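>>> Structure for the following, please:
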Amino acid sequence: MKVLNKYLFLILIDTLSTQIPVDIPLLNQSKDQFRLAIQLERIGEIEKAETIYLEILKKNPKDTRVFLQIKSLYRKQEKYDKIESLLLNRIEIFKNDIQSHVELGELYLINDEKERAIKYWQSLRLKFVETRSIYFVLIQMYSKHNLEQELEQLVSSGRKSFSDPAFLSLELGNIYKRNFDYGNATNQYLLFAKQNPKLIRNATVQILRMSDLEDSYEIIEKKLLDNLSKNDDKVIKYLYSNFLFKFQRYSESFNQYNEIGIKDETDLDQWLVLAKNLRKENQLKLALNAYTYILEVLYKSQLSISSKKETRAIGEALFGLALTYELEITPNITWSPIATYFPDNIFFEDNLIKVELIELKPLEETFSLYDSILTTLPTTTFPPKAHYRLGEIKYKITRDFDGAISSFSESASSSKEKTLKLNSNLRLADVFMAKGDYSLAINHIEKKLEENHLDSSGHNLEFKLCQIHLLNGDINTSITLLNKLLSELDLKDKLFNDALELKGFIEENYIQGDQISKDAFQGYIIGESLLRQGKRSEAASFFRSISETYPKAPIADEAVFRRAGLTLEFGDYKKSIELLNSIQISSLGDLAVVMTAEIYDRFLHDREEAARWYFKVLEDFPTSLLVEPVRYRLREITKDS
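Reported below is the predicted structural model:
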């Protein structure tokens, strides 16, 4: 195909050649000419391509694109005499084209006129004596041709001329690196960093890249330590810390920062980056220490920085601290249960997660520091997302509901982002319910609905209002609100399925039942309400009471399933299995059997018994939505055994 294309292209060129003079005059557009020449060059028609390039340059000698293309063509052909002519013409037009001047000297070197080349290059340095660019171009040329002595003289001359001891240090470091001289390369990168502390990142990047090369690790570390022993410079400490961090020596890396402390704005920025990186690497204890130290320094106003910078740094540190605590105190769930109660339905979300073995004292000390900072500076200057994250911790973990209300209120009032403002207001309602203050929760949402009656967030607020009324025992009002909401929601709205599912749940267990069923459902709702308040033992007792007092009520099986889940959480696996066995022959049978399998699988680590229960799901509930995830889990455990 390529041969055919070339053949057709040549036919086209030959056809054109019969219609235009042999010297190929200019076409209408230089762009078309250039493209034609490129195509000719690609198919090997070098002379014709060269002719077109020269025609374009004759018309426009300043066309850099064509100049570079034909120069490249001549280099491939090693036509150095033509390159020389091309460069001389270029220099005549652009007298300060340093690159062309230097390349002209290279031609002398290629023609074995080394002395002439060096003298010419030295004359260029005198000609462009105040221009740093000549040094940058020459150092690459000297490196290319291994002119080590001239290179050293060039660097020395440049540093003296510009009174800059680190001039060309990055370039020289890169040259040493290419020559596998990692020790001298490290020295040059360190020199650059010490003289340009604000550009420390440039040196860091080079050192870390070099550390990937074979046999470089020990040499680099030795040079870093040697420099530290001679000069206790914090810039070197930062570089060494970054080096240690890359190789996951996190504690040692953190210790380098500890020795430096925070004495100026540069230190502050470095610490913020360190804390963030520690969090990303899941080094949560160290990240917490870093963020806390930053806040302590800022709180004591030990730095001479602008109030704007200080406020931004405090906000960043508070937000990072909140994210880090969330990661540390949220249970490390390595698997997702298959058997879940109304999966993904936001009405049944269990926000007040059970947290084990959490040291609350450091958390409380951090919040004390946080509150102290808030009283010192205007809270409106803090990022709303930081308030929201801290509110989440106070609500879900420490159960400091008053503190959570303060944080969420600040987030809601100061946020300009609609989603964050909405989530903050929804979470405020959750906290009011957690405190058992349903009247306040209702008033809060109704007030927000009045403010946002035409806003897209209205439906979320309406659904939250349904939830509040239902958990408060006002089931009829909840149904009325649900019907109204469903009439307004689009079928594609993410709330539609949740609202429809909740309505069906209420109708089946309350609306369609007799008075006994209604009483049972009212009791069941109290259990759900207790869960929202974090009272898990009391909720389990209520679910037990409902299932035992109203065993024939439609909601009784749900109460047993809820109790089984809580009993499992309390660690009573035997009792949980017993409860689940009691509802196998019910509408929740597939859930009960799957949860039983998961208890044997994930908690008792009895894979053989777990497989038996998983197979029971496939046999007894072939149409269940849980069949596919069960099949997948079965393949996993049978493959491993």
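
>>> From now on I want contacts and neighbour counts done on CA atoms only, so please keep to that.
OK.

>>> tell me, what residue is most central in this structure?
The residue lying closest to the centre of the chain (CA atoms, centre = their mean) is Lys280, at 8.5 Å.

>>> how far away is that residue from Leu323?
Distance of Lys280 to Leu323, given as CA to CA, to the nearest Å: 10 Å.

>>> Repeat that for Lys421.
Lys421 is 19 Å from Leu323, by CA to CA.

>>> quick one: which of these two has more around it?
Lys421 (23 against 20; other CA atoms under 10 Å).

>>> residues near the residue nearest to Gly565 when sequence neighbours are not counted, how many?
Nearest residue to Gly565, sequence neighbours excluded (CA to CA, 6 or more residues apart in numbering): Ser576, at 7.1 Å. Counted with other CA under 10 Å, the neighbours of Ser576 add up to 24.

>>> How about Tyr240?
Tyr240 is flanked by 24 other residues according to other CA under 10 Å.

>>> show me what contacts it?
For Tyr240, the contacting residues are Glu221, Leu224, Leu225, Ser253, Gln256, by CA atoms under 8 Å, 6 or more residues apart in numbering.

>>> quick one: it from Leu228, how far?
Tyr240 sits at a distance of 9 Å from Leu228 (criterion: CA to CA).

>>> okay, and the common contacts of these two?
Common contact partners of Tyr240 and Leu228 (CA under 8 Å, 6+ apart): none.

>>> Next, the second sequence, to be compared with the first:
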Amino acid sequence: MKKAFIIIALLYSCFAFSQNNFMLAEDYMRQGEYKKAAQIYESLLKRNPFNTTYLKRLVTCFQETDQYLKAETLLRETLKNNPGQKYLHVEIGYNFERQQKMILAKREYEIALNSIDINPSLGGIIGRMFRQNNSLDNAIIAYTKTMELNKNANYQFQIAQIYGEKGEFDKMFGAYIELVDQNESYLGTVQRLTSRYITDDSKNENNVSLKRALLRKSVSNPKDVWNELLSWLFAKQKEYQKAFIQEKALFKRNPEYIDNIITLGKIAFNDRDYAAAKDCFAFLLENTNFIDEKLNAELYLLKVGIETGEKNITQRFDTVLSTYGINSKTIPLQIAYADFLTFKSGNPEKAENILENALSFSKSKFQQARIKLKLGDVLVFTGRFNKALIYFSQVQTKLKNHPLSQQARFKVAQTSYFKGDFKWAMAQLKVLKGSTSQLIANDAVDLFLVISDNEPKDSIPSGLKEYARADLLAYQNKDSEAMTILTGILSKYKGFPVEDEALFKQAQILVKQKKYNEAILTFAKVVALDPQGILNDDVYYEMAELYNKQLNLPEKAKEYYQKIIFEYPSSIYLVDARKKYRELRGDTIN
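Next comes the predicted model:
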């Protein structure tokens, strides 16, 4: 036993010694001290003569110090001692290539490639070594030959990547499609990798190339997976109607694809393609027998109606709830109805009745939490802050550390702010600034800054109370009253920190009223007021979004996204601005 322990200890000691020395040699390599690195690699290779990593590193050290003969001698001696390592001919050839001796290099490469005919198991390592040495055409030959000789070998993935490195994207897409053809489990991986080369522009050369390859494959070898990939591509290009056509074709062959239509409908809705979203959910409603899916479809069809300004939404809600019943399954519909009645239809009393009734039959604490959050919103809308705070606090207490609890805490802070209780609002916001929900964290930071920048000092009015009042009126859709108060703030508190907040809020209300050009002018006043102001990145992002989505002026949008990228590197909008700027510029997004 003691002897075995000593052997294990010695082996571990040798391993630790090798690892430490290898790391030291690697460090010397990074610093360009090849002679020092070579000495260590030589020592390591003597201890481990079959370690190809040490051999490769030592050869590289010799090559970097122009000791090509020494490198060749080492490789040939190793090959002589181990005749089965025919892949070393790749390294010998590369050693010649570095010396511009291309004829000798080619001869060694041919020996390596021919060895695959005798022993196909060498093909993988030979292909890899060619690729490491940037001999990409030879790597493709090695991998292709190996697959021809061994039907169980699959190097389509490596071949596709090499074509990508060569910039031969037609061939790259073809190789990825072959990979999926052989094994459909690679679908997700291929989607992830090909997404690096395509954009949301359907006319982009790579998008066209991928579409062409998929259509060609779907004709020569029809499979559901080609429809899936085409749908995915169309969705990437924001051509949701075309994606829907593919998903319908899949559904007709296999009803399980109904989930894809649900997902597509939600994506289209979130991207404001309401026509495509409506088609998806109308199709879902007609083709499912599951009550949950029907209710989901009804909910989104109503949401589409609200967003597109359809008439008789109240009647449609009543009809749907009459059809499916006022019960626990229709609670999401009831909450959406209450939201519509309050914030769109101006009937908060009916909304309150619906939600209080829903509380009486809700079956889970999460259902109750969602109802109470919306009920609190309705109460804030009607100015009953204390009762709203009770509901928000109940959610916060019962669902600690849950996202709904964080949402409730923010609503407590916001309601306290509307009431003028700024200290309690700040106490809640300080906790929320580290929220796991990025959206809640960002909202908390924004409100925190509004209060902290404008808190009255030494009992001197700062305009914060008036601003909070205007903010509440905007929340209650009393936009003209909000604008009047904000105009008063701009007159009374000129030169105070609240001035830029008031201008920014006016611009947001103008956007809400679809007065986009007026909003642009008002946003510009915020920047003119203070070129170093803390709201300037918010301003630039809002302006970029208006130019991009509402005014259809992509060049102007690029200008403001670019300002965020170069002037505000710590902005919360940086990642989004960079992505949208590159999309507008037509870049391939990685």
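
>>> follow-up on the earlier one: the residue nearest to Gly565 of the first structure contacts Arg562, correct?
No: using CA atoms under 8 Å, Ser576 of the first structure is not in contact with Arg562, being 10.1 Å away.

>>> And the helices in the stretch 101-250 of the first structure, which stretches?
Using DSSP state H, counting those that start in this stretch, the helices of the stretch 101-250 of the first structure run over residues 114-127, 133-144, 148-161, 169-178, 182-195, 200-210, 217-230, 234-246, 250-260.

>>> want to throw the ones you listed into TSV with distance to Arg65 of the first structure?
Formatted as TSV, those follow (distance: least, CA to CA, whole Å):
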stretch	distance to Arg65 of the first structure
helix 114-127	25
helix 133-144	20
helix 148-161	31
helix 169-178	27
helix 182-195	35
helix 200-210	31
helix 217-230	42
helix 234-246	41
helix 250-260	49
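
>>> highest average neighbour count across those helices?
Using mean count of other CA atoms under 10 Å, the stretch among the helices of the stretch 101-250 of the first structure with the largest mean neighbour count is helix 182-195, at a mean of 22.

>>> Off-centre distance for that one?
Centroid displacement of helix 182-195 of the first structure relative to its chain, using CA atoms, centre = their mean, to the nearest Å, is 31 Å.

>>> what does that helix contact?
165-167, 169-170, 172-177, 199-200, 202-203, 206-207, 210, 216, 219-220, 223-224, 233, 235-236.

>>> what about that helix, how far off from the second structure?
When the second structure is overlaid, helix 182-195 of the first structure sits 3.7 Å from its aligned residues on average, using mean CA distance after the TM-score superposition for the first structure.

>>> Compute the inter-axis angle for that helix and helix 234-246.
130 degrees (axes from the mean of the first three to the mean of the last three CA atoms, to 10 degrees).

>>> picking up where we left off before, how about the contacts made by the residue nearest to Gly565 of the first structure?
Counting by CA under 8 Å, 6+ apart, Ser576 of the first structure makes contact with Arg563, Ala564, Gly565, Thr567, Leu568.

>>> hmm, try it at 6 Å
By CA atoms under 6 Å, 6 or more residues apart in numbering, the contact set of Ser576 of the first structure is Ala564, Thr567, Leu568.

>>> where's it, which helix or strand?
Secondary structure from DSSP states H and E places Ser576 of the first structure in helix 573-581.

>>> And for Thr522 of the second structure?
For Thr522 of the second structure, the host element (DSSP H and E) is helix 516-529.

>>> Packing partners of the helix or strand following that helix?
On the C-terminal side of helix 516-529 of the second structure, the closest following helix or strand by DSSP H and E is helix 536-545. Identification of packing neighbours for helix 536-545 of the second structure by 3 or more CA pairs under 6 Å, 6 or more residues apart in numbering; DSSP states H and E yields helix 554-567.

>>> Which part of the first structure matches the following helix or strand past the helix it packs on?
Per DSSP H and E, helix 554-567 of the second structure leads on to helix 574-585 as the next helix or strand towards the C-terminus. Against the first structure, there is no aligned range for helix 574-585 of the second structure (TM-score structural alignment).
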